[in-house]
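Colleague: I'll drop the sequence and a predicted model, then ask my questions.
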Amino acid sequence: MQYQISNQPVAGVQASCIVVTLDQSGKLSDAANAIDQASGGFIQARIDARDIEGKTAQTLLLPAVAGIGAERVLLVGTGKETLKSADAVKILNAIASATSGYSGNVALALAHLATDTLPAAWWAEQIAQAYGNALYKYTETKGKKDDAAEKRQPDSLTWLGDDVSAAFSKGEAIALGVAYAKELGNLPPNICTPSYLAAEAVKLGAAGALDVTILDEEELEKLGAGAFVSVAKGSSEPGKMIVMKYQGAADKNAAPHMILGKGITFDTGGISLKPGLNMDEMKYDMCGAASVLGTMKALLELKPAINVIGMITSAENMPAGHASKPGDVVTTLSGKTVEILNTDAEGRLVLCDAMTYGINNFKPASLVDIATLTGACMAALGRVNSGLFTTDETLAGELQNAAAYSGDKVWRLPLEDDYQELLDSNFADMANIGGPLAGATTAACFLSRFTEGTPWAHLDIAGTAWNSGGKAKGSTGRPVPLLVNYLLAK
């Protein structure tokens, strides 16, 4: 999609649709008032008829009106109070949903909504993402495709106001990354295997400035990554560890910032088998990996002057005669031993060896892992906030700031030493679960033992990576917006 900036009089703007606003008191924005006057009071007549009340994100589509250049007018409510970011996003999503099916140009008279808290650049960035969400549609494994319907979408967006071109570019890059992460998450697990994710990383590398390395299961076993292998060996699909190196900084040797995604492309629970109900959704257990690929895609579009390592640790967790059993003890790449009390706590096993590999080989300035790790986090935070765990206050602040700006929310959960004893084992250095209480925290405690002093944070996205049930079912692409904003601030 193309993005344009214009300062021409609103009534004369040529567009398939122009978007203007009113608040809940019925007050029209200056742009809406200009159109109302040029059309002989057409908008005010609709307000007087109570066709629209101006509630937050309420919309009313009006047909072509004599006296204005646009073919349609979308009237959007902004509510009755100063807009918070969550309400602003609702408004932008409503606009994108209402106009994404029109070809031609959509003009946006929204500059008056900008504030010190939500500047014009923020609005432009978010509207680009809103259109990305509105236009995304999964079709890959559907037999009948309506090509004509897919092609019907805006050719361009015109922002009526000051130049926000850079913000549009950033928002579009994030939207591309989100759509990519959604697509990977939504693919069925017989297609999106560890080998598929590895091939996607190679494609990204070929298309942009990425150096990609793939370590297979056999290599990792030789290296001593016993925790990873304990998960991967139960499947006929070979496990992979994927490393993507982006070097955008002037100093190519500057310590990189690492993001590491859990990529369990299907999780049966292994020998500790999950219940059958909704098990199909365990294809989403690789959404951490998808978010890393989506973030790297966005970085290739934006080309920031930083060094980033994107890592994915990927396997299937399956029951088999040679799969790990509860009670097994395995030796991690770090040399620490783990008693596997539950084979369904596999994500931390593949992540810990990847953390050790990444820290030993790249000496990162920071490490953030992203994982659909625990149902306990979902139970605590639902589908609104991702769980944030770290003892590094600087890193916590950076991630919280990125979350607040992007609207990709996080909530910080405890990571205190008092919880570590729940992982005690009589037969190994630690167990892979800590019992029925504080499950999200004990999972983070487990990972913390493999950080080796590196500034580290853990994002548990079990509740936010996908939506369940009905028409809403599907990957969300989170936390790509959070990760991109976090890395761009480095």
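Modeller: That came through fine.
Colleague: For the rest of this, base every contact and every neighbour count on C-alpha atoms.
Modeller: Will do.
Colleague: Am I right that Ala290 is in a helix?
Modeller: Yes: assessed with DSSP: H, G, I helix; E, B strand; the rest coil, Ala290 lies in a helix.
Colleague: Pull the number of nearby residues for it.
Modeller: 32 (other C-alpha atoms under 10 Å).
Colleague: Show me what the helix or strand encompassing Ala402 is packed up against.
Modeller: Assessed by DSSP states H and E, Ala402 sits inside helix 393-406. Helices and strands touching helix 393-406, by 3 or more C-alpha pairs under 8 Å, 6 or more residues apart in numbering; DSSP states H and E, are strand 456-460, helix 480-488.
Colleague: Can you give the distance from the longest helix anywhere in the chain to the centre of its chain?
Modeller: Counting residues, the longest helix in the chain under DSSP state H turns out to be helix 165-186. From the chain centre to the centre of helix 165-186 is a distance of 9 Å (C-alpha atoms, centre = their mean, to the nearest Å).
Colleague: now the angle between helix 480-488 and it, please.
Modeller: Interaxial angle, helix 165-186 versus helix 480-488 (axes from the mean of the first three to the mean of the last three C-alpha atoms, to 10 degrees): 130 degrees.
Colleague: out of the helices and strands packed on helix 393-406, deepest packed?
Modeller: strand 456-460 (a mean of 25; mean count of other C-alpha atoms under 10 Å).
Colleague: Going toward the C-terminus from it, what's the next helix or strand?
Modeller: Strand 456-460 is succeeded, C-terminally, by strand 466-467 (DSSP H and E).
Colleague: Identify all contacting residues around that following strand.
Modeller: 284, 383, 473-477 (C-alpha atoms under 8 Å, 6 or more residues apart in numbering).
Colleague: can you tell which of the helices and strands packed on helix 393-406 is closest to Asn93?
Modeller: Nearest to Asn93 among the helices and strands packed on helix 393-406 is helix 480-488 (15.4 Å), distances taken as C-alpha to C-alpha.
Colleague: thinking again about what came up before, can you list the helices and strands that the longest helix of the chain packs against?
Modeller: Using 3+ C-alpha pairs under 8 Å, 6+ apart: helix 165-186 touches strand 2-6, helix 120-135, helix 287-302, strand 474-475, helix 480-488.
Colleague: For those, give me a markdown table that also has distance to Leu349.
Modeller: As requested, these are exported to a markdown table (distance: least, C-alpha to C-alpha, whole Å):
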| stretch | distance to Leu349 |
| --- | --- |
| strand 2-6 | 44 |
| helix 120-135 | 33 |
| helix 287-302 | 15 |
| strand 474-475 | 24 |
| helix 480-488 | 23 |
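Colleague: one more structure, for comparison:
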Amino acid sequence: MRATALPTQVSPPEFALSPALPHQIGGAEVWAFPVLPDEDGPLLGPGADEAAEALGIDLLAALEAARATGRTGEVTTVPVGGAAAESVGLVLLVGVGEASVTDFRRAGATLARATKDRASVVTTLAAIAPDDGLEAFVVGAMLGSFAFHWRSTGPKERPVARIVLADVSDDGADDELARAIAHGGAGWRSRALATVPANLKTPAWLAEQAVEVGEAAGLDVTVWDAARLEAEGFGGILAVGGGSVNEPRLIRMDYTPRGASKKSRSMPTVVLVGKGITFDTGGLDIKPSEGMLTMKRDMSGGGAVIATMAALRDVDCPVRVVGLVPAAENAVSGSAMRPGDVITHFGGRTSEVNNTDAEGRLVLADAMAYAVSEIAPAALVDIATLTGAMKVSLGQWTGGYFANDEALAEQVASAAATSGELAWRMPLVADYEEKVASRIADGDNAAGGAGAITAALFLQHFAGDVPWAHIDFASAAESPADRYEWTAGPSGWGARLLLTWLGSDDPLAGIG
């Protein structure tokens, strides 16, 4: 039975910049200072000496007593008592390791976890950050704060309400903070969508969320219902969603840059396609029970696309972007697709269904074929939790991607490294083409061995001659435990990578 409403959720912290040091800013519950490793013992960052003097506390002695090293993610807690407690109640000393961008992202997440249920924290951590380090710190603090609940009594804990970045006076800091909030917010939204249980998150509900955030972001949003999907020949989406009482949808979100005419066709267009399987039982080739436990997040690719589209204006994306999310629930019933069925995709290509649990590629194929035929993009990127084989290949924290265009592959690689959503390029091995061939149809959805590669080869047929990249992040879609900016549960991976690429000065440089 579908739940009636999602309880009110917590929000990420608010952020502010200040040129002052923490002891000069009143009203904070917590002061936090960076700690850097040194061969002669850890060093304290800006504002710590002044804080120690104001509070009458030897912070270096506290580090020594805790045997602190300054490694990334290490926290030394120094309670404040007596008269000094009128200024602040707690001092945190946070390790930043080698002070790389990644270290600051992780330090931000560490600080956020250490200050949950607090009203405010003032910190100089971002004051010593390298280029792009302030952004990384804020993104880490936002995502390390993430929480989701469906408790009758409300959330178990709340993020710190306000984080002030002290001793920051760089003229470009305001822009960097705004960009950070856009990236962190996209990651938060993507993670939240993936975490919502499937008794609420039907294809129709996901479409409603896209309409809501799209309207707020100034996007044009179009939704295909089942009748329109049938009338226009989206056989893959209809086949996958055919076994569920919750009918499928196709979501289209259109972004046009500031100053560009929506009617103009001269501006190049990027199309993003995100897999939107709101729950995956495996269909008639049903998964074992433990394999279904995380399947509410099988729409994570679609969630990443929705979250990215909603933030494009915030990062001043310079090109037109269309986001497509084919949404369906892969269920078991008398009307479910069967092994051996042949379906006809948008545009006419046919697929023999020899594994109903290889459903993601069937819905992506429809959306990709539509994009190539009706939009003629300059670049096409699909993103999906597609194959367990990718996790076997790359482990827990790295997504995989394939590309038929070298410049597009370089864009994905650069965005992955910058965003912290790591990805590794995989090969499109032509020798495996015979595995995706069918004796009775144009293609077979169940090629088997080298599963991540054969899934990509299956999809490549629907990209035509368009520069295309396929991102399979089944390896990174679920975090087994809290780890820096990742919180236990669905990861929301992908939105930051896409937004980093599309928010760059020239996302299409060299492509095509």
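Modeller: Good, I have the coordinates. Owing to the predicted nature of the structure, the values given are computational and were not obtained by experimental measurement.
Colleague: Provide the TM-score value for the superposition.
Modeller: Superposed pair, TM-score by TM-score structural alignment, normalised by the length of structure 1: 0.91. Supporting alignment: 478 aligned residues with a C-alpha RMSD of 2.4 Å.
Colleague: Out of the helices and strands packed on helix 165-186 of structure 1, which is the most enclosed?
Modeller: helix 287-302 comes out most buried of these by mean count of other C-alpha under 10 Å, with a mean of 28.
Colleague: Following the chain onward from that one, which element is next?
Modeller: strand 307-317.
Colleague: which bit of structure 2 covers whichever helix or strand comes after that following strand?
Modeller: Toward the C-terminus, strand 307-317 of structure 1 is succeeded by strand 329-331 as the next helix or strand (DSSP H and E). Matched against structure 2 by TM-score structural alignment, strand 329-331 of structure 1 falls on residues 342-344.
Colleague: re the thing from before, okay, the helix holding Ala402 of structure 1 sits on what stretch of structure 2?
Modeller: Going by TM-score structural alignment: helix 393-406 of structure 1 matches residues 406-419.
Colleague: Equivalent analysis for stretch 180-195 of structure 1, please.
Modeller: Residue span in structure 2 matched to stretch 180-195 of structure 1, by TM-score structural alignment: 189-204.
Colleague: which parts of that stretch are buried?
Modeller: 189-198, 200-204 (16 or more other C-alpha atoms under 10 Å).
Colleague: now swap in stretch 319-333 of structure 2 and tell me
Modeller: Buried, per 16+ other C-alpha under 10 Å, within stretch 319-333 of structure 2: 319-332.
Colleague: Is it correct that Tyr370 of structure 2 is in contact with Gly347?
Modeller: Yes: taking contacts as C-alpha atoms under 8 Å, Tyr370 of structure 2 lies within contact range of Gly347: 7.3 Å.
Colleague: Tell me which of these two has more neighbours.
Modeller: Tyr370 (21 against 16).
Colleague: Which helix or strand contains that one?
Modeller: Following DSSP H and E, one finds Tyr370 of structure 2 within helix 360-370.
Colleague: and the angle from that helix to strand 320-330?
Modeller: Angle of helix 360-370 of structure 2 versus strand 320-330, following the same axes, to 10 degrees, is 150 degrees.
Colleague: The very next helix or strand once past helix 360-370 of structure 2 vs structure 1, mean deviation?
Modeller: Later in the chain than helix 360-370 of structure 2, the nearest helix or strand by DSSP H and E is strand 379-384. Between strand 379-384 of structure 2 and the corresponding residues of structure 1, superposition yields a mean separation of 0.8 Å, by mean C-alpha distance after the TM-score superposition for structure 1.
Colleague: Trace strand 379-384 of structure 2 over to structure 1 and give me the residue numbers.
Modeller: Aligning strand 379-384 of structure 2 against structure 1 (TM-score structural alignment) gives residues 366-371.
Colleague: Relative to the whole chain's centre, how far out is the matching stretch?
Modeller: With C-alpha atoms, centre = their mean, you get 13 Å for stretch 366-371 of structure 1.
Colleague: do the same with stretch 218-225 of structure 1
Modeller: Worked out by C-alpha atoms, centre = their mean, stretch 218-225 of structure 1 lies 31 Å from the chain centre.
Colleague: can you give me the helices for the stretch 1-150 of structure 2?
Modeller: 48-55, 59-65, 101-114, 133-144 (DSSP state H, counting those that start in this stretch).
Colleague: could you dump those to CSV with distance to Trp424 of structure 2?
Modeller: Output for the helices of the stretch 1-150 of structure 2, formatted as CSV (distance: least, C-alpha to C-alpha, whole Å):
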stretch, distance to Trp424 of structure 2
helix 48-55, 40
helix 59-65, 39
helix 101-114, 17
helix 133-144, 21
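Colleague: among those helices, which is the most enclosed?
Modeller: Highest mean neighbour count among the helices of the stretch 1-150 of structure 2 (mean count of other C-alpha under 10 Å): helix 133-144, with a mean of 29.
Colleague: how much does it stray from structure 1?
Modeller: Relative to structure 1, helix 133-144 of structure 2 is 2.0 Å off (mean C-alpha distance after the TM-score superposition for structure 1).
Colleague: Please say which position in structure 1 Gly503 of structure 2 maps to.
Modeller: Under TM-score structural alignment, Gly503 of structure 2 pairs with Leu488 in structure 1.
Colleague: Wait, its match touches Pro304, no?
Modeller: Yes: look at Leu488 of structure 1 against Pro304 with C-alpha under 8 Å: they come within range, at 6.8 Å.
Colleague: All set, thanks.
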